[in-house]
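# Fold the following and give me the result.
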Amino acid sequence: MNKNRLVALLTPIFLSSTIGLAQKVQKDSQTTVDPRDGQSYPIVQLGGLYWFAANLNFETQGSDCYEDDLIKCGDWGRLYPLEEIHTACPEGWRLPSTEDWDILKEIIEENGVQALYKPDHWKNNEEASNSSGLSLVPSGFKHKRKFQLQYINSTIWFNENTNQGSHWHFHTDGNNNADPFYFHTHDGEVFVRKFAIRCVCENAYLPE
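A predicted model of the protein is given here:
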C-alpha cells in the first residue's frame, strides 16, 4: 500500500483515540482545556471528584450570555437550557449527579456556604472565603426572556430527572441565612429557565 495513503487512513484513527484525552491534564495541573474551543478552566478536587472551578462557557445553539453580553460570558460562563445540558460538557466530563450534591452539602455543613463562594463577586456579601476552591459565582439565570439576579443568585444544573418530569438543580441567594442553599426542582417551570453548568469527572488526569 502507498505510504501516504496508509498515513491518511491511520490519521483519523489516531485523532479519534486522542480526542477523549485532550481535555485531560498532566498530574498536578490546576487547569483543563476544552478541546472543542480551546478554553481553559481551573479545576479543584472535592470529595473524590474533580470539578470545574468556573462556569462552563462553551457556546451551544441555545445558550446565552447574561443580558446577551459576550464580556459577561467570559466572566460568568453561559446559561444553558434543559435540552442541551447533557451534551454541554467536554468528552470525559459530565453534569454532577444528585449523589454528588452530598459533597457540597458536607462542605456547607462543616464550613458554611461561604466556603463555596468566590470573593468580591456577591452583592452584599463580604464573608465569602472560597476555602473549598469551587469559586461559585452569582451568575444569575434566565426565565423565559428575562435575565435575573446576577450578583445575587447562582443556579447550577444537576443531571437527574424527577418523577414530575422536571430536573434537579441547586441555587443559592448568597446571603447568610440559616439555610441559604436549596437543592430542588421547579416542575414545569424548569423548561423555560436557563442555568449555569459545572462539569465534573472521576479522574481529570492522564495516566502517569
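# Could you use CA atoms for every contact and neighbour count after this?
Will do.
# immediately after the longest helix along the chain, which helix or strand?
Longest among the helix segments of the chain by residue count, using DSSP state H, is helix 3-22. Note on helix 3-22: by DSSP states H and E, the next helix or strand toward the C-terminus is strand 31-33.
# Next SSE downstream of that following strand?
Immediately after strand 31-33, counting by DSSP H and E, sits strand 40-46.
# on contacts alone, who are the packing partners of that following strand?
strand 31-33, strand 49-52 (3 or more Cα pairs under 8 Å, 6 or more residues apart in numbering; DSSP states H and E).
# can you tell which of these is closest to residue 60?
Ranking these by proximity to residue 60 (Cα to Cα) places strand 31-33 first, at 17.1 Å.
# same for that closest one, what does it pack against?
Counting by 3+ Cα pairs under 8 Å, 6+ apart, strand 31-33 packs on strand 40-46.
# I would like the residues contacting the strand it packs on, please.
Outside of strand 40-46, the residues within contact range by Cα atoms under 8 Å, 6 or more residues apart in numbering are 30-34, 50-54, 103, 132-134.
# where along this structure do the helices fall?
Using DSSP H, helices in the chain cover 3-22, 70-76, 98-111.
# For residue 58, list the residues it contacts.
37, 78, 88-89 are the contacts of residue 58 under Cα under 8 Å, 6+ apart.
# from the residues you listed, which would you call buried?
Listed as buried from the contacts of residue 58 are 78, 88-89; burial here means 16 or more other Cα atoms under 10 Å.
# Neighbours of the closest residue to residue 116 other than its chain neighbours, how many?
Nearest residue to residue 116, sequence neighbours excluded (Cα to Cα, 6 or more residues apart in numbering): residue 130, at 4.9 Å. Number of residues near residue 130 (other Cα atoms under 10 Å) recorded here: 16.
# To compare against the first, here's the next sequence to fold:
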Amino acid sequence: MKNLLKIMLTASLCVSASIAAPQKGSMTDPRDEKTYKTVKIGDQVWMAENLALEITEINGNPGSTNECWILGGNGKKANCKKYGQYYSALAASVACPDGWHLPSAPEFKKMLDYAGNSIDLKSKEGWNTYQQSSGNGIDKYGFNAQPSGGCIVAKDGECSYLEEGKRAYFWTSTVPSDTEGVAYAFLGASHTDYGFDLAPQSKGLWMFFPVRCIQNEKKNVGDVSADFNEGEATESSSHDACKAAVAKAKNTYNRCITLPKGSSERSLCAKKYKEEKENAEKACIIKNAKNSCSRSASDIMEVVRQRMPGLRHIYNKFLKQQPHFQGVISLRFTIAPGGEIISISIASSTTGYGEFDNEIKTAVSRWNFGKFKCDDGNVANETTVTVPFTFYE
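Below you'll find the predicted structure:
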C-alpha cells in the first residue's frame, strides 16, 4: 500500500498551460516580526521563502534545529534567510502563522501540476550539477526553492545534514491513514527528480526539514466566506456573546476545509457553517436604537449582503495599485426611517489604505435600506449600526 501511495503522490507533472505572471507580495509574521516574500501561483498564495521561526520544543521534544545560521555558510547569518529553520514533523504541523497553514500533499501537488516542471520552481543558484548539467532553476514563478537538504538528529543531539545542494525538502500535513508516516515533498538537482515520499513517524520526530506555509483559503466552504469580525460591545449585543459566536463559526469552518471537496460531509458542514456565520453576524452587529421599534440586525444584514458585491469593483481598482492588500473596514452609520443613510463614519480599519476606505464609505453612504415602520403603525426611530466589511482577493 505504501508503494501505491507513492505512485499516486508522484504522478507525472507534465501538465502545461498558458500562465499569467505571478503576483508577488509580502507578509509579516506577528510572532517575531519577520517579513516574508509571498507569491500567488495559480489560485494559491505561498510564502516565497522558508519559514524561519524558531520553535525550541514541542511536547517536550525538539522543535527546530536553529542550525540555519551555519548550514553550508560557515556561520553566515544570511543562511537563516536562505534556508530558514529545520523543523520536526510535529513542530512543522503548528509552525505556520495565523491565516496560513502547513500545506497538504495535494496542495503541493496542485502547485507542482500548475508549474508543470521543477526547473521553474527552483532558485537560480546553489544547486549542484547532475550528470554534467546545472541543477539550477529559472524561478519562473518566484517560489525560489532552495537546495536546503535536511538533517537527522543523532543521539548526541547534533544535526547530521544530508543532500544540501542536491534536494529541497518540505514537510506536508499529510499523514496517510494506512501508514505510520508523514508525507514530504522534494525537488532534486535533476529537473525530473521531484515528487513526494514518506518519513516514518517513528523516526519523523527526529528528521528535520524546512517549511513553506500556504495562505488559508478564503472561499472554499460552499459559497460562504470565512471572513468576518466580531465588532464591539453594545447593550443590544454583548461583546462576549459576539466573540463566542464568531469562535464557534470559525471552528466549524476550520473543520469543514479538512473534509474532502465535493463530499456529502463537506456539504453538510458548509450548511452548518453558513448558519453559524449568520448567527455570528447578528450577534456582532452594533445597534443603538432609542427604543425597541427599530430595524433588526437580520434586516440590515440582508441589505448589506445584497449590496456588498457592488463594492467589488472598487476593491479591484485599488488592488491594481496595491497588489494583495486586504483588510476589514468597520463603518458606523445611521439609517433614517425612510431608509437613507443620514450619517456615516469609519469606526476602524485594518487595510492601511485610507483612500480606499474613504471610497468604500462614500459608496455605502448612497445605499438605501427601505422604509420602516413599527408594528403599531408609528414611525420608527433612526437606527445606528456598525458593520464590518471584509475585503480580500
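# What does the superposition give as a TM-score?
Comparison of the two superposed chains (TM-score structural alignment, normalised by the length of the first structure) gives a TM-score of 0.77, and 177 aligned residues with a Cα RMSD of 2.1 Å.
# returning to that earlier point: conserved subset of the contacts of residue 58 of the first structure in the second structure?
Cross-checking the contacts of residue 58 of the first structure against the second structure gives 37, 78, 88 as conserved contacts, using both residues aligned by TM-score structural alignment, their matches' Cα atoms under 8 Å.
# Of the residues you listed, just say which sits nearest to residue 14 of the first structure.
residue 37 (19.7 Å).
# Who are the contact partners of the aligned partner of the closest one in the second structure?
The equivalent of residue 37 of the first structure in the second structure is residue 32 (alignment by TM-score structural alignment). Shown in contact with residue 32 of the second structure (Cα under 8 Å, 6+ apart): residue 53.
# Quick one: closest of the helices and strands packed on strand 40-46 of the first structure to residue 165 of the first structure.
Nearest of those to residue 165 of the first structure, taken as Cα to Cα: strand 49-52 at 26.5 Å.
# That closest one against the second structure, how far on average?
With the two structures superposed, strand 49-52 of the first structure lies on average 0.6 Å from its match in the second structure, counting by mean Cα distance after the TM-score superposition for the first structure.
# what span of the first structure lines up against whichever strand or helix holds residue 265 of the second structure?
Using DSSP H and E, residue 265 of the second structure sits in helix 264-284. On the first structure, no counterpart of helix 264-284 of the second structure exists by TM-score structural alignment.
# likewise stretch 86-103 of the second structure?
Taking TM-score structural alignment, stretch 86-103 of the second structure hits residues 79-96 over in the first structure.
# just to revisit the earlier point, just name the most buried of the helices of the first structure.
Counting by mean count of other Cα atoms under 10 Å, helix 70-76 has the highest mean neighbour count of the helices of the first structure, with a mean of 16.
# Would you convert the helices of the first structure into CSV that also reports distance to residue 153 of the first structure?
Converted to CSV, the helices of the first structure look like this (distance: least, Cα to Cα, whole Å):
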stretch, distance to residue 153 of the first structure
helix 3-22, 33
helix 70-76, 12
helix 98-111, 17
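# show me where the stretch 101-250 of the second structure has strands.
Assigned strands in the stretch 101-250 of the second structure, in chain order: 129-130, 133-134, 150-153, 159-162, 167-171, 181-188, 194-200, 207-208, 214-215 (criterion: DSSP state E, counting those that start in this stretch).
# just the angle between the longest one and helix 105-115, please?
Angle between the axes of strand 181-188 of the second structure and helix 105-115 is 20 degrees (criterion: axes from the mean of the first three to the mean of the last three Cα atoms, to 10 degrees).
# and for strand 181-188 of the second structure, what span of the first structure is it aligned with?
Going by TM-score structural alignment: strand 181-188 of the second structure matches residues 166-173.
# List of residues touching that stretch?
98, 138, 152-162, 180-188, 190-191.
# Now with 7 Å, please.
152-161, 180-188, 190 (Cα atoms under 7 Å, 6 or more residues apart in numbering).
# Show me which of the residues you listed are buried.
For these, buried by 16+ other Cα under 10 Å: 152-159, 181, 185, 190.
# The residues you listed: which two are farthest apart?
152 and 159 (23.6 Å).
# circling back to that earlier point, mind checking how far the match of residue 37 of the first structure is from residue 84 of the second structure?
As for residue 32 of the second structure, its distance to residue 84 of the second structure is 14 Å (criterion: Cα to Cα, to the nearest Å).
# before we move on, what about residue 349 of the second structure?
Taken as Cα to Cα, the span from residue 349 of the second structure to residue 84 of the second structure is 33 Å.
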